[in-house]
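Q: After the sequence you'll find the predicted model.
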Amino acid sequence: MEAAPGVRPRKRKWKKALLPWMFLLPALLMTMFVVMGPTVGTLALSLTDWDGIRPPHFIGADNYKSLMKDPNFFAALENNFRWMALFCTIPVVFGLIVASVVSKAGKGQMFYRSAFFLPQIVSTVVSAKIWAWIYNPFFGINTVLQQWGIQNVPLWLGNPKIALYSVALVDGWRYWGFLMVLFLSALHQTDRALEEAAKVDGASRIRIFWHVMLPQLRPTISLILMMTMIWSFAAFDYVFVMTNGGPGNATELIGTYMYKQALQNQMPGYASTIALAMALLSGIIMALFGILRKRGWDV
């Protein structure tokens, strides 16, 4: 008995539509296990009072109420916004300028790429320790400055007014080379015909960069700014190694504050609330860039 007309083509179409999902299934299951599982666990833990030893005690939204009244959390949040402002400007501008210069280099371009990207390869803990020695007031850069006749040398990590910026300088020293590589890749994909046409019309190099090259880099700039903003809320390692949030709370970030609440103060339930606040802030940033994308700022 022959199959009804159209049954076999429908079956083939169904298999064709199902095949990509079969290939994606392992990754989806891994995502559900690795990402969604801890997310749900963190949400459940944020509703409890738990010291990490005894059974969790359900307290509802008390942790969220405490978070909204916690001055230390808002101080850390303010430091995170300062950190974000620094990293969305200085490393981005510096990486873009150096990338535009390196893209014009000839045979030595690979050397410059490797040299400027080298700090990104160094381990975070290693570079943080090295810079902590450089900032040391007894045998670091201050001794060199004093030998040069500069007596009023600052305490780079001991002065609450500049400690956060001193640590951010170290992280930016490591981060800008990565941005340079991203900008360099984007510059090699721009339309050189537009640049040549601008040169023929007599435009200066600054005008060519500002009016011809920069608009073509807009998707890359948007992506870098979005990543930098999200990563700013996850900043932890350099502050933890170099200052541990001190002096006082001058360099305390949300990540270090969450760590202290979870392990030092034995309040993983409250730390989970802080982690969800970090996730919420990152989600807001992604939503804002989604709105910008609809208005033409493609990411």
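A: Cool, the structure landed.
Q: drop to CA atoms for contacts and neighbour counts, all remaining ones
A: OK.
Q: which residues of the protein fall in strands?
A: 48-49, 57-58 (DSSP state E).
Q: hold the first one in mind and look at this next one:
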Amino acid sequence: MTLLKSFSNNKFSLKATGVKLTITGLCFAILWSSASAATKIGLESAQPFVIAVTRFFIGGAIMLFITHVLLKKRLPKQKEWNQLAMYGLLNISIYLGCYVIAMQNVSAGLGSLSVGTNPVLISIITSIWLKQPVKGNTIFSLLLCTAGIVIAAYPLLENSYATPTGLIILSISMLSYSVGALYFSQKKWNDLHILTINGWQTLLGGLFLLPFLFIFYDKTKNTYDLKWISCVLWLAIPVSIGAVQLWLYLLRNNPVKASFWLFLCPAFGFVIAAILMKEPISTYTFIGVAFVIAGLYLVQKKKATV
């Protein structure tokens, strides 16, 4: 009887863990997908760099306060500062800096769709960086994802929901994110707390964008109203802090399974954009999302079976 009771408890515990992971994954996908729509709303009131720099300073300050003041974690040392600066440049300044600029000329749904292609880009860049041959399924996955974005973007281009320039800047943004992810994985961070890394790379990334903020600032294009405040606070806290922490929790449990939650980001992104921004969802949208999800699945399928 005792053994049976113990088995029952373990089974319940595993089930509860599975439910918790599912809820965590869904929350992550929704929060991460909401960034595009939030950015579009903020751009109605302020310039891109005004939104980005404010967001990074608020998010970075909160994370650093928690990690150094509340958790008493150590400060970075010597070479760790250089690594944080480089990671912040790639993962914050270039990636999110270009992203917020691109969102002026790209729909929120398309912005979410492009984010979902990062696993494929990371796989290809890893193969090139580490001088490993690019596998056929990876190339096919990239082609599927690219085709998906083109298909989804086609009607948006016709209706001025996206421009070629916006798509190019968005592509540069995604490339920088992928390179940053690989850079992060290749460096030794010793016992530096993950919240410390995120806090400093976010703050440093914001500092690198300050010169661009001053150069392009036009006070006539900025209205610090409720839209701006809501956008900045949402991007700084639920997205930059909340979504990232949920993502790290998923990665700790199972890195391979965690990547599959990215599949939902394009779908959630288009739904959120349709509700908040009244952006159109057409047959092209469904076909494009299907292509991207198929490409992401193929590139991850082999990893999941290893």
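A: Everything's here; your move. All values reported here derive from a predicted model rather than from experimental measurement.
Q: Any chance you could compute the TM-score here?
A: Scored against TM-score structural alignment, normalised by the length of structure 1, the superposed chains reach a TM-score of 0.30; 130 aligned residues with a Cα RMSD of 5.4 Å.
Q: circling back: any idea which of the strands of structure 1 gets closest to Gln216 of structure 1?
A: strand 48-49 (49.7 Å; Cα to Cα).
Q: Helices of structure 2, start to end?
A: Using DSSP state H, the helices of structure 2 run over 2-43, 48-64, 79-88, 95-102, 108-115, 118-129, 136-158, 164-186, 194-216, 226-234, 244-253, 255-259, 264-276, 283-305.
Q: Enumerate the positions of the second one that are buried.
A: Residues of helix 48-64 of structure 2 classed as buried: 48-61, 63-64 (neighbour count, 16 or more other Cα atoms under 10 Å).
Q: Same check on the fourth one?
A: Buried residues in helix 95-102 of structure 2, counting neighbours by 16+ other Cα under 10 Å, are found at 95-102.
Q: Out of the helices of structure 2, indicate the one that is most buried.
A: The highest mean neighbour count among those, using mean count of other Cα atoms under 10 Å, belongs to helix 108-115: a mean of 27.
Q: For that one, which helices and strands make contact with it?
A: helix 2-43, helix 136-158, helix 164-186, helix 264-276 (3 or more Cα pairs under 8 Å, 6 or more residues apart in numbering; DSSP states H and E).
Q: chain center to the first one: distance?
A: Centroid separation for helix 2-43 of structure 2 versus its chain: 18 Å, with Cα atoms, centre = their mean, to the nearest Å.
Q: The third one too?
A: Centroid separation between helix 164-186 of structure 2 and its chain, computed with Cα atoms, centre = their mean, is 11 Å.
Q: Next: the last one.
A: Mean-position distance between helix 264-276 of structure 2 and its chain equals 14 Å (Cα atoms, centre = their mean).
Q: Would you mind getting the angle between it and helix 2-43?
A: Put simply, helix 264-276 of structure 2 runs at 50 degrees to helix 2-43, going by axes from the mean of the first three to the mean of the last three Cα atoms, to 10 degrees.
Q: Residues contacting helix 264-276 of structure 2, please?
A: With Cα atoms under 8 Å, 6 or more residues apart in numbering as the test, helix 264-276 of structure 2 has contacts from 29-30, 32-34, 36-37, 108-116, 279-281, 289.
Q: Kindly report the same for stretch 114-126 of structure 2.
A: Contacts with stretch 114-126 of structure 2, where a contact means Cα under 8 Å, 6+ apart, come from 132, 134, 138-139, 141-142, 145, 149, 170-171, 174-175, 177-179, 181-182, 259, 262-263, 265-266, 292, 295-296, 299.
Q: go with 7 Å
A: Where contact means Cα atoms under 7 Å, 6 or more residues apart in numbering, the residues beyond stretch 114-126 of structure 2 that reach it are 134, 138, 141-142, 145, 149, 174, 178, 182, 262-263, 265-266, 292, 296, 299.
Q: related to what we said a few turns ago, ok, which of the strands of structure 1 comes nearest Ser100 of structure 1?
A: strand 48-49 (52.2 Å).
Q: packing partners for that closest one?
A: Strand 48-49 of structure 1 is packed against strand 57-58, with contacts defined by 3 or more Cα pairs under 7 Å, 6 or more residues apart in numbering; DSSP states H and E.
Q: which other helices and strands contact the strand it packs on?
A: Here strand 57-58 of structure 1 touches strand 48-49, going by 3+ Cα pairs under 7 Å, 6+ apart.
Q: Right, I'll call it a day here.
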